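Asks: coords below, sequence missing:
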């Protein structure tokens, strides 16, 4: 099975031999790949919605992997027993949704050794949650596919001094080649929000305006630093 670049990036962060749960599995392409490639002896593929759950069942059955991939219908990590998996993958959801999934199953998350996350929105909130709940950011990555830019976070248990959550510290450290593109994308989004908020006459929006301006200044600072680094090299 040939995976998309997005899913193959996730697969590359799965430790060999790890027991994995793919939460929000959709068609279960990732679980099938992990088993077929011999990366994982078995995978739990779960989804909260019946349609993708049925799609996952069909995919697993078509590859005759029902003995190695357990397809489950249920809400987030509630489909898992404590200690049942070592690695959890959650991809294609918003950061707020991921945070809710974690908070609803603390007894499961406490036994996990690695999180591989690909949030579609609110990535900074996931970073803040990880730092506040005893996780370190082991790595971060960016992938451009089909006109979209995807962020990836890889976390393991540990204590790390919280950093600015707006831009991935690991992305900055390794001067990721797509970081400038990410900064420009965030800058455009924040500028659009700021333009809308600035039209409001509500005094309660002043704090939000100040926060947005501060975030834009941070982005500009990192962009200038990257430009200087590139010029020096």
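Replies: Arrived safely. These numbers were taken from a predicted model, which means no experiment stands behind them.
Asks: make it CA atoms for all contacts and neighbour counts henceforth
Replies: Fine.
Asks: tell me the secondary structure for the residue lying farthest from the centre of the chain?
Replies: Here the centre of the chain is the reference, and by Cα atoms, centre = their mean the most remote residue is residue 201, at 36.1 Å. Secondary structure state of residue 201, per DSSP: H, G, I helix; E, B strand; the rest coil, is coil.
Asks: and if you look at residue 193?
Replies: helix.
Asks: Pull up the gap between it and residue 52, please.
Replies: 33 Å (Cα to Cα, to the nearest Å).
Asks: quick one: which of those two has more around it?
Replies: Higher neighbour count among residue 193 and residue 52: residue 52, with 18 against 14, using other Cα atoms under 10 Å.
Asks: List the residues that contact the more buried one.
Replies: Residue 52 is in contact with 25, 26, 27, counting by Cα atoms under 8 Å, 6 or more residues apart in numbering.
Asks: Then residue 2?
Replies: Applying Cα under 8 Å, 6+ apart, the residues near residue 2 are residue 33.
Asks: longest single helix anywhere in this protein?
Replies: Across the chain, the longest stretch assigned as helix under DSSP state H is helix 205-232.
Asks: helices or strands next to that one in the packing?
Replies: helix 179-198 (3 or more Cα pairs under 8 Å, 6 or more residues apart in numbering; DSSP states H and E).
Asks: the inter-axis angle of the helix it packs on versus helix 205-232?
Replies: Relative orientation of helix 179-198 and helix 205-232, computed by axes from the mean of the first three to the mean of the last three Cα atoms, to 10 degrees: 160 degrees.
Asks: mind listing the helices for this protein?
Replies: Using DSSP H, helices in the chain cover 5-12, 29-36, 50-62, 95-103, 106-109, 123-132, 169-173, 179-198, 205-232.
Asks: what distance separates the last one from the middle of the whole chain?
Replies: Here the centre of mass of C-alpha atoms in helix 205-232, compared against the chain's by Cα atoms, centre = their mean, to the nearest Å, lies 23 Å away.
Asks: next up, a second structure to put side by side with the first:
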């Protein structure tokens, strides 16, 4: 069985036991192969929109002898989901938050049968959280990790109504409650970066300075940094 990254292993930890999974942008089907190998899922569809990764995913599934448990489909986003599959869990990992949001919006008519969305945006987390709220999903868990010098956030959502405030949209409602060491490191580095950027903005550019100062203030409040 192929080894997977710490990032994907953390994503896998949120997949329910016995799930029937759709993995959009499957990255060579590594995650479904891992989950089947762990005995965690019954069946998976690995969706790829580009021919190269699609063929690579097919090859990997065949080599592992898992063609009965994992079906690889060439499809755009949630178009890989077919009603007769009875899939209940969706993973979209390793894309930008805006792209994930677009995929969810474009496939909104296929979301009704899904009990859990496990999303790992590389950026644009705030936009994705707002999108989930608009689509009728509630964030039930979040995680943050650092791997190879990069920070990754994982957002887990289930059907439900919720209202997020501005701070929750930006920092994550669950991440805010925990404020783990990785969370603090990520936002401390961001704070340093923004302060450096502010120092370079000429004093006459008041609106730009004001907007950046507000962002800095929000981070300082969350981290309880004294000014």
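Replies: Looks like it arrived, so ask away. Model, not experiment: these values are computed from the prediction.
Asks: hmm, back to that, out of the contacts of residue 52 of structure 1, which one sits closest to residue 176 of structure 1?
Replies: Using Cα to Cα, the shortest approach to residue 176 of structure 1 within those belongs to residue 25, at 27.7 Å.
Asks: so what's residue 159 of structure 1 closest to, chain neighbours aside?
Replies: Leaving aside its chain neighbours, residue 159 of structure 1 sits nearest to residue 134 (5.4 Å; criterion: Cα to Cα, 6 or more residues apart in numbering).
Asks: Counterpart of that neighbour over in structure 2?
Replies: Under the alignment by TM-score structural alignment, residue 134 of structure 1 pairs with residue 136 in structure 2.
Asks: can you pull the contacts of that match?
Replies: Here residue 136 of structure 2 is in contact with 159, 160, 161, 162 (Cα under 8 Å, 6+ apart).
Asks: What's the second one aligned with over in structure 1?
Replies: This points to residue 160 of structure 2. Match for residue 160 of structure 2 (TM-score structural alignment): residue 158.
Asks: and its match, what is it in contact with?
Replies: Contacts for residue 158 of structure 1 (Cα under 8 Å, 6+ apart) come out as 134, 135, 136.
Asks: cool, and residue 152 of structure 1?
Replies: Counting by Cα under 8 Å, 6+ apart, residue 152 of structure 1 makes contact with 10, 116, 117, 118, 119, 140, 141, 142.
Asks: Give me the distance between the match of residue 160 of structure 2 and residue 29 of structure 1.
Replies: Per Cα to Cα, residue 158 of structure 1 is found 30 Å from residue 29 of structure 1.
Asks: swap in residue 46 of structure 1?
Replies: 12 Å.
Asks: ok, those two, which is more surrounded?
Replies: residue 46 (28 against 18).
Asks: Would you confirm that the more buried one contacts residue 27?
Replies: No. The pair residue 46 of structure 1 / residue 27 is not scored as a contact, 9.9 Å apart, by Cα atoms under 8 Å.
Asks: okay, and the common contacts of those two?
Replies: residue 53.
Asks: Distance to residue 231 of structure 1 and neighbour count for the contacts of residue 52 of structure 1 - can I get that in a markdown table?
Replies: Formatted as a markdown table, the contacts of residue 52 of structure 1 follow (distance: Cα to Cα, whole Å; neighbours: other Cα atoms under 10 Å):
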| residue | distance to residue 231 of structure 1 | neighbour count |
| --- | --- | --- |
| 25 | 43 | 25 |
| 26 | 44 | 24 |
| 27 | 45 | 21 |
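Asks: Test my guess that residue 23 of structure 2 contacts residue 94.
Replies: No. Contact criterion Cα under 8 Å: residue 23 of structure 2 and residue 94 do not qualify, at 11.2 Å.
Asks: quick one, which of those two is more surrounded?
Replies: Neighbours per residue, other Cα under 10 Å: of residue 23 of structure 2 and residue 94, the larger number sits with residue 23, 26 against 19.
Asks: Distance check, that one against residue 77 of structure 2.
Replies: Taking Cα to Cα, one finds residue 23 of structure 2 at 9 Å from residue 77 of structure 2.
Asks: And residue 105 of structure 2, what's its match in structure 1?
Replies: Using TM-score structural alignment, residue 105 of structure 2 lines up with residue 103 in structure 1.
Asks: burial measure for the residue nearest to residue 7 of structure 1 when sequence neighbours are not counted, as a count.
Replies: Here the nearest residue to residue 7 of structure 1 in space, its sequence neighbours aside, is residue 30; by Cα to Cα, 6+ apart that works out to 6.6 Å. Other residues within reach of residue 30 of structure 1, judged by other Cα under 10 Å, total 23.
Asks: Kindly report the same for residue 153 of structure 1.
Replies: Counted with other Cα under 10 Å, residue 153 of structure 1 comes out at 22.
Asks: That one against residue 118, yeah?
Replies: Yes. With contacts counted by Cα under 8 Å, residue 153 of structure 1 reaches residue 118, the gap being 6.4 Å.
Asks: The residue nearest the centre of structure 2 and residue 8 of structure 2, how far apart?
Replies: Central residue of structure 2 (Cα atoms, centre = their mean): residue 120, 1.7 Å from the mean position. Using Cα to Cα, residue 120 of structure 2 is found at 9 Å from residue 8 of structure 2.
Asks: Can you pull the residues that touch both of the two?
Replies: Joint contacts of residue 120 of structure 2 and residue 8 (Cα under 8 Å, 6+ apart) are residue 93.
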